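Colleague: Here is a sequence together with a model predicted from it:
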Amino acid sequence: MQSIEDTKQTRRIQISGGSTYTISLPKKWIDEIGIKNGDNMTIVKNANHSMTLFPGLDTEKPRRRAVITISQKDAGESIQRKIIAVYLNGYKTIQIISKGVKILPEHSRLIKDLVRRSMIGTEIVESDSESITIQILTRLPELTFDVALKRMHLMTSNMHREAIEALSKNDIAYGEEVARMDDEVDRFSLYMMRTLIMAIQNASMLYDMELEQPSDCLNYRTVISRIERIADHAALIAKRIKFLKDPLEPKTIKEIQGLSEDAINCFDNSILALTKKDPILAEKIASGVEEIVKKEEALMYGIKESKNSTIIKFVLEDIRRTAEYSSDIIEVVINKTISSIISEK
């Protein structure tokens, strides 16, 4: 067990010259981290009046290769879960091996499909009968967290609008095309979750992402999961089209489109409030979400029994859930900006 001195010590600050202060660092810590005399260090001043000290970016060491050993008895879903867990934990190279026996063809297909469908910036660089090696090529400077978040939001917003359009046209093929877009949203979700996990473990990456403190990673994890869920509901709307017995009536289409537009506007504005750190806009969205819930309840109450009534109810619920998940995003905005709207005594 580590002693308190292994993780926390108090040192006195001393002035050196007219405008510089110095503080000594424990030799044991320096040796364990691998810092040498003359190495560059980076100091970050955090918003919570703390400072973070970490080695220069050039000294950052990539994580080692992760090796996953599988057998022919393993379930394909179990293998996929292990690969995703390693990907999220920031490893640059993932090797799947099956010692002494061949990897089953169905396992090989599942792994390759997972890489293609769910993992941004990855390639299979080696593959033989007993091993598959996955290389993660994408680095943060090439696809920043902010850019990935914007793309994920735009894809999800477009998914919802196109799902409603396909529903109004009773176009099954269009709906299936929209539903497939969910895979792309999931890819961005995994990439950003991986980035957040790495940022918690690496102060330099946290700084690159322009996050003020590690707790911000928890807030953004909530945002990402809510965007992913909104995309899931858009995909559900698109998938429900094939179960319609008849085209929807014009009056019903108009009601669904109106509620949908209100919900997606709340979603778009919740992301805008997040990027602008605007608590006033966030409060306005909260009121809008309440109105959407009331409208959805009224529409539900007014639905007459028909061949399509069950599908219509499911669609209305999908739209309401979109608004409610947007409400979760604005809660993050308010939590992050509360210090700017209160006074401390």
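Modeller: Yep, it's here.

Colleague: hey, let's count contacts and neighbours off CA atoms from now on
Modeller: OK.

Colleague: residues touching the residue nearest to residue 67 when sequence neighbours are not counted, list them.
Modeller: Spatial nearest neighbour of residue 67, chain neighbours left out: residue 95 (4.8 Å); criterion: CA to CA, 6 or more residues apart in numbering. Going by CA atoms under 8 Å, 6 or more residues apart in numbering, residue 95 touches 65, 66, 67, 68, 131, 132, 133, 134.

Colleague: my guess is the first one contacts residue 89, does it?
Modeller: No - under the contact definition of CA atoms under 8 Å, residue 65 does not touch residue 89, with a separation of 11.5 Å.

Colleague: Between those two, point out the one with more neighbours.
Modeller: Between residue 65 and residue 89, counted using other CA atoms under 10 Å, the more crowded position is residue 89 (18 against 15).

Colleague: and that one, what does it touch?
Modeller: Contacts for residue 89 (CA under 8 Å, 6+ apart) come out as 194, 197, 198.

Colleague: Pick the one among these closest to residue 83.
Modeller: Nearest to residue 83 among the contacts of residue 89, counting by CA to CA, is residue 194 at 12.3 Å.

Colleague: then this one, side by side with the first:
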Amino acid sequence: MEIRKVQITGGSSYIVSLPKQWIKSANIQKNDPVGLIVQPDGSLLITPKIDGEAVRRTRVFEVGATTDRTYLLRLLVGAYITGFTAIRIESKGRLPPFVLQLVREFTQMAIGQEVVGETDSSITIKDLLNPAEMPFENTIKRMHVLARGMQQDAVAAVRGRDAALARSVIDRDTEVDRLHWLVARQDNLILTDTTLSRRMGIPVNQAAYYFQVSRIIERIADHATRVAYNALILIEFDPDPETLDLIDAASTLSLEIFTWSMEAFHTGDLKKANATLQKVRDLEERTREINTRALQSEAVAAIPVGQIADSIRRIGEYSGDICENVINHIVGQEA
């Protein structure tokens, strides 16, 4: 940190000299305007960008015939989430055929990504989505609706021994992942581009809060998917009606806790968040009943039933985590 003294000129103007190295790196010339943004903590941000134009960053990956497909996909997802506005894949020779297919899969998975240039040895993906047009709250509301519906259908698949419904739940998990990646990307963009924070009207700490909740919902959807996988296993067996009733009741309570936690999140209701946390204990008792009942069955059926009970419990616990985040965030704001 450089320390500079405030000076007075003209009897009423306060001035601070700017670091020469920063002036050169930003290519600022005499009489060029700079933007001054007062931050929530009282600090002052000085930026050469006054037109609100988004920061443009490009990430280049080199590939070859021996490049691992899964590794390349992880790199693409990482570049997307960390906020690169363009991704270019290059090869010294002709691009391997699997790369073209992988890129198309990636653009279907990641929101706003499109192929804008392609040659025999390179392919360029560009972000065409304006992040300011995708409010965090709308995305998280959509994630909540999807995750809740997935869990409802997963339990219905268990009772109805419905393989098609279970596979539908598994397929929908990708949509929740896509939305979570978008929230993660926007959070990273706000960290690297303060003008975006201003355009979206979202402080940096608020974006991090949204990301934390988004991550929890994504994990809830993962557990709904886990229930669906176990529903496929249980198709070969016939759980007794009482066990199915216990699963239904526990899942209903877990989803009520999930819904209450999201209501507390959207309204900032501290009392509701605290009351919802108390309900998690009731859910734990109900899932223990399922496990006790499952132990009376053969191991091949008891194991998937136990895993379903565990996922239902985890959905409630993750919902409790949302409530804890709400309490922490709201209390921090009040300070």
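Modeller: Ah, there it is. For clarity, every value in this text was computed on a predicted model and none was experimentally measured.

Colleague: if we can go back for a sec, which of the contacts of residue 95 of structure 1 are buried? Put it as a ChimeraX command.
Modeller: To isolate in ChimeraX the members of these that are buried, counting by 16 or more other CA atoms under 10 Å, one can use:
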select :66,68,131,132,133,134
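
Colleague: which of the contacts of residue 95 of structure 1 still touch in structure 2?
Modeller: With both residues aligned by TM-score structural alignment, their matches' CA atoms under 8 Å, the contacts of those that structure 2 also has are 65, 66, 67, 68, 131, 132, 133, 134.

Colleague: Mind checking which of those are in strands?
Modeller: The members of these that map onto strands under DSSP state E are 66, 67, 68, 131, 132, 133, 134.

Colleague: what two of the contacts of residue 95 of structure 1 are the furthest from one another?
Modeller: Between all members of the contacts of residue 95 of structure 1, the farthest pair (by CA to CA) comes out as 65 and 131, at 13.7 Å.

Colleague: Contact partners for residue 85 of structure 2?
Modeller: Contacts of residue 85 of structure 2 (CA under 8 Å, 6+ apart): 56, 57, 58, 126, 127.

Colleague: For structure 2, just list every one of the strands.
Modeller: Counting by DSSP E, structure 2 has strands at residues 7-9, 13-15, 35-38, 44-47, 58-63, 86-91, 113-118, 122-127.

Colleague: Those strands into TSV, with extra columns for distance to residue 260 of structure 2?
Modeller: Output for the strands of structure 2, formatted as TSV (distance: least, CA to CA, whole Å):
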stretch	distance to residue 260 of structure 2
strand 7-9	54
strand 13-15	51
strand 35-38	36
strand 44-47	38
strand 58-63	41
strand 86-91	39
strand 113-118	34
strand 122-127	35
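
Colleague: Work out which residue lies at the spatial centre of structure 2.
Modeller: Closest residue to the average C-alpha location of structure 2: residue 180 at 2.7 Å, with CA atoms, centre = their mean.

Colleague: What's that residue aligned with over in structure 1?
Modeller: Per TM-score structural alignment, the equivalent position to residue 180 of structure 2 in structure 1 is residue 189.

Colleague: Run a quick check on that match versus residue 222, I expect a contact.
Modeller: No - counting by CA under 8 Å, residue 189 of structure 1 sits too far from residue 222 to count as a contact (11.0 Å).
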